[in-house]
Structures are given as structure tokens and as C-alpha cells.
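Enquirer: only geometry, no sequence info:
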């Protein structure tokens, strides 16, 4: 059983959804990104997504793009991302990397899988890689015991949902908002129907990402999903506060609010 499988087994027993938190490695600095992840886990994040900063983040909204630009300007490279993964895994929270496929391919698929596993990483989220084009990754991830987390969207056909669910492990990432990432004032009406469609073809856990930014929204999503995925709102805590102490305090407060909302 993988660390991710064990997490979802535990949250099922506890009758709650898992809280998944995303932050880019190297943002605002390598040291502070590690401190921020440690803060998130202490405050209640169950699973950490470490973002690999990329120069052409076509699926990311302005908040995550701004964070990635800062990380890249600071010299963040794949080796730094793996260092952040190692520190995150040391907290005890299952840790995955979220990345576009090009950096993995340039690094070397087998080498990336081996190095991610060696750093304590539990898997990889690949927003622009679909299962039917992922033969090399399926082989490498299987060899190194890494979960392969693929994305589905409201536009996915039933056939595509079934095929993606069959290839995925760890959990399935349901992107319930059409368009780029970012905070929203309200949750999407497309989220629950998408999860319902997935339930018809798989019993694997489903995590939903749709711009959740507060406890009330997290509660809505937790009512029909296995995991609530939060990214831009967490990144915004670090963007909006110049001092590290204030930034980490805001981050902690947001995670506490998210968890409280999910547990009401």
C-alpha cells in the first residue's frame, strides 16, 4: 500500500475528505517554500503538491504564474524541487510533484522517477499528459512505486473518464472548472456531476480542484469528493505578505479555516 493509499484509507475511516495543498518549490525562496509546507502540514494539510516551476504554464492562472516566475528568477531547478520534496516528505505527509511534462522529459523520465522516489516522493501529477500517451511514464512510475495522478475535466467523455481512471493510481484529479487555475468567489456547478460520473466507472479516490479559497467552499466540495485541492489561495498568502512571519501566519490561518470548514 502506498502512502497515498494509506492516507485515503484513513480518511475513509474518519469519514472525511483529505485536504491537499499546493505550493511551488522555490517560492518565494527555497528555504521559505520548505517552511511554508511545514506550516501547512502542521495546520492540517494531509497531502502536499510541490509545484515544479515552468516557464510556460499554460493551464495556470496569474497567481501561480507569478509564483513560478519568482521561483525561476531565484534559480529554482529540478534538483531544488527534489530537495523540497524530501523536506516535505519528512513531515510525514504524502508528497507529490505537479509538473508539466516537458521538464520531466528533458530531465529523463526514468531518471526523474528514480530521483523522485529517492527523495521520498509518492507520485506525480501531470496536467498535460494523458494516459494514452504516457507509456514511458507508466513503466517508470510502476518500477519505482510512484502514483500516477491524471486529470479529468467536465468536457471528458465517459470513455475518457473510464480510461483515465483505469490508468491512474493514488487518486484522480478532477478539474471542475473550465479554464486556468485560480481562486473563485463560488464553487463550480460542474464539480459534483463530474465526480458523480467518475463514481460510475471507478472506486478510486477523487480529488477536486476548482479554486477553493475558504472553509465554506471547502465544506461544499468535501461533501461529494475524497479530497479538496487548494492551490492559488495558499500561494496568495505568500504573495500578499512581504514578511515571512506574516506570510506563514496567514498561511496557517487559511489552512485552519479550510480544515474547520471541512469538518463542520
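Expert: Great, that's in hand. Quick caveat: nothing in here was measured; it's all calculated off a predicted structure.

Enquirer: rest of the way, CA atoms for contacts and neighbours
Expert: OK.

Enquirer: Does residue 17 touch residue 219 like I think?
Expert: No: counting by C-alpha atoms under 8 Å, residue 17 does not reach residue 219; the two are 9.2 Å apart.

Enquirer: In addition, the following structure is provided for comparison:
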């Protein structure tokens, strides 16, 4: 059973929205990414959105594209990602975990097996960013059969017809895109029209609405909550923090080894920066600010 309803109910009672950071599993290595994920949770993440490396991530901008490449260069496979997620799930049984995975992965594996493997790892939801809602029926059926929430994107300036289709198809949450384009571009998140979109989605009894793309600072989180969103997702800003530490981690891994005190200290520095970032972003979700 999905963990999202309990999370959103708890946050509503507390007068808060959700803050959900995104990171790429396997970036820069599976072990480091697992430590990174733990830092996000320690910082106060309400849920996780985790990526699986893919060679043609068309919805992602340069920052997250480089995360895909780092994980691929480390030899990270879909199976490796599921193993990391399964270990995180064992330590955090109530935490909602969503995955962002490009459509070729389930196509290559087979939909039934793909969603079954996700469920076995403890994943709550799967967002396929390159699968539009009009093509969603087959994916949704396979996800539902495995007990996985299928999440779909509500595009910016979407027609009422598209919003209705997204509301009908989405489970767990709806991913509302804040602006046109790919993740992590210089254009900031926008809440223009968000209130109207949220109202339309809720009219159709949609799942809670999370705003993504361009969420890089606490002021944008606060704007999303004020505009009626149930929470915000931040990807590129989180990945940029990781990327800034990668050269040091790579150098120390080569010079001293990943078991060395020097490497451990560098990884802890990265974890500390991530904990502080998440705590700041989470504080902006309070509705009484």
C-alpha cells in the first residue's frame, strides 16, 4: 500500500507542505549515493524522488544529465539501483520513495516484471517523464497490478482536458511542472497559473499536487505552497551540491581509497551540506510563514 496518503495527512495536520529532494542513484557511486540519500532523510526530507541512470534523459537539463553520466560511468545498472533502494527501505519503512525512470527501461524489461521488481524493492511510485498521459493506460494497469502508484506530469499551461486526464490517471501525487523546458535551466520556477491548475486537478479528485522544475531555493518552495501546491520537489539544486564535491571524492578514492579516513571526511562534508540544504527547504513548507 502506498505511503503517500499517510505522509500528506500527517503534514496537513502539522500545517506543512512536503519537501522532496531528487538525487540520482549511483551518483557518483552506489555506496556514496546511499550515504547521500541518508543525509537527505536526516535533513528532514518528507519523501524521496530517486533517479535511475539512463543514456538519453530528454527531460533533464545539463546538471542532471551529468549525474546520469557519472552513474553510468560507474557501471550502475537498474538492478544496482533497486538494491540501494531496498536497503534504504529496510531502514526507513514508512518513508515514501518514488522513482523517476525513463520509459525505455520498463519497455526493455517488460512492464509486468518492471513494476513487480519495483514493488519488491519497496518503491511507492514511478514517474515516467517521457510517457505522456495519453499513452499511460498500459503503464497504469501494470503499475496498479503491482501495487505501485503511477505518477504523471501536469504540464505548464495545460488544457483543461489534459489536466483532467492527469487527474484521472495519477496516483500518489501529481507532478506539476512549473515552467516549460527541461530541469535545471536558468529560468526560475513559476507559480503563475498554479492555483488554477491545482483547483482544476482537485475538482477531479486528483492526488496531491507537487511542484517541480526550477525549485532551487526556499522562497520558491514557499511560493509553491502559497499557490496551493501540497509540496515541492527539488532536483538540480540538490544534484549541484553533489557535483561540487565529486572531484574531491574521486581524487581521494584514487589516492587513499574509499575506506580511508580522508574519503570518509570528504563524504561527511557533502552529507552535512545536503542536510543543511534540506532543512532550509523543509522549513519553507510551513503554511503559517
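Expert: Done, it's in. Here the structure is a predicted model, which is why all the values come from computation and not from measurement.

Enquirer: more crowded one of residue 17 and residue 219 of the first structure?
Expert: Set residue 17 of the first structure next to residue 219 and count neighbours by other C-alpha atoms under 10 Å: residue 17 wins out with 27 against 20.

Enquirer: mind listing the helices for the first structure?
Expert: For the first structure, the helices defined by DSSP state H occupy 3-13, 30-43, 62-73, 78-89, 101-107, 109-118, 135-143, 158-167, 191-199, 215-222, 232-239, 244-263.

Enquirer: which helices and strands sit right next to the second one?
Expert: For helix 30-43 of the first structure, the packing partners by 3 or more C-alpha pairs under 8 Å, 6 or more residues apart in numbering; DSSP states H and E come out as strand 18-24, strand 47-51, helix 78-89, helix 244-263.

Enquirer: outside of that helix, which residues touch it?
Expert: 21, 23-27, 47-48, 76, 80, 84, 87-88, 91, 93, 244, 248, 251-253, 255-256 (C-alpha atoms under 8 Å, 6 or more residues apart in numbering).

Enquirer: Buried subset of the residues you listed, written for PyMOL?
Expert: This is how PyMOL selects the buried members of those, with burial counted by 16 or more other C-alpha atoms under 10 Å:
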select buried, resi 21+23+24+25+26+27+47+48+76+84+87+88+93+248+251+252+255+256
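
Enquirer: Identify the contacts common to residue 17 and residue 219 of the first structure.
Expert: In contact with both residue 17 of the first structure and residue 219: residue 262, using C-alpha under 8 Å, 6+ apart.

Enquirer: closest to residue 173 of the first structure out of the helices and strands packed on helix 30-43 of the first structure?
Expert: Among these, the nearest to residue 173 of the first structure by C-alpha to C-alpha is strand 18-24 (10.9 Å).

Enquirer: my read: residue 3 of the second structure touches residue 96, true?
Expert: Yes: contact criterion C-alpha under 8 Å: residue 3 of the second structure and residue 96 qualify, at 5.2 Å.

Enquirer: Please tell me how far the residue nearest the centre of the second structure sits from residue 78 of the second structure.
Expert: In the second structure, the C-alpha nearest the mean C-alpha coordinate belongs to residue 49, at 2.2 Å (C-alpha atoms, centre = their mean). As judged by C-alpha to C-alpha, to the nearest Å, residue 49 of the second structure and residue 78 of the second structure stand 15 Å apart.

Enquirer: higher neighbour count, residue 3 and residue 96 of the second structure?
Expert: It is residue 96, of residue 3 of the second structure and residue 96, that has more neighbours when counted by other C-alpha under 10 Å, with 24 against 18.

Enquirer: Map the more buried one onto the first structure.
Expert: Aligned counterpart of residue 96 of the second structure in the first structure: residue 94 (TM-score structural alignment).

Enquirer: returning to that earlier point: mind putting the helices and strands packed on helix 30-43 of the first structure in a markdown table, distance to residue 156 of the first structure included?
Expert: What follows is those, written out as a markdown table (distance: least, C-alpha to C-alpha, whole Å):
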| stretch | distance to residue 156 of the first structure |
| --- | --- |
| strand 18-24 | 23 |
| strand 47-51 | 23 |
| helix 78-89 | 31 |
| helix 244-263 | 27 |
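
Enquirer: So for residue 131 of the first structure, which of the ones you listed sits nearest?
Expert: Once those are compared by C-alpha to C-alpha, strand 47-51 is nearest, at 20.0 Å.

Enquirer: Number of residues surrounding residue 66 of the first structure?
Expert: For residue 66 of the first structure, the count of nearby residues is 15 (other C-alpha under 10 Å).

Enquirer: Tell me the counterpart of it in the second structure.
Expert: Here residue 66 of the first structure is matched to residue 66 in the second structure, going by TM-score structural alignment.

Enquirer: Tell me the spacing between its match and residue 184 of the second structure.
Expert: Taking C-alpha to C-alpha as the measure, residue 66 of the second structure falls 12 Å from residue 184 of the second structure.

Enquirer: Alignment lookup: residue 171 of the second structure to the first structure.
Expert: Aligned counterpart of residue 171 of the second structure in the first structure: residue 169 (TM-score structural alignment).

Enquirer: List the contacts of that match.
Expert: Counting by C-alpha under 8 Å, 6+ apart, residue 169 of the first structure touches 147, 148, 149, 204.

Enquirer: The nearest residue to residue 248 of the first structure once chain neighbours are set aside - how many residues pack around it?
Expert: Excluding the flanking residues, the one nearest residue 248 of the first structure by C-alpha to C-alpha, 6 or more residues apart in numbering is residue 36, at 6.2 Å. Look at residue 36 of the first structure: counted by other C-alpha under 10 Å, it has 25 neighbours.

Enquirer: What of the one 10 residues further on?
Expert: The number of residues packed near residue 46 of the first structure is 23, by other C-alpha under 10 Å.

Enquirer: My understanding was that it contacts residue 17; is that so?
Expert: No: in this structure residue 46 of the first structure lies outside contact range of residue 17 using C-alpha under 8 Å: 9.5 Å.

Enquirer: if I look at the equivalent of residue 155 of the second structure over in the first structure, how far off is residue 192 of the first structure?
Expert: Residue 155 of the second structure maps onto residue 153 of the first structure when the alignment is built from TM-score structural alignment. To residue 192 of the first structure, residue 153 of the first structure is 12 Å away according to C-alpha to C-alpha.
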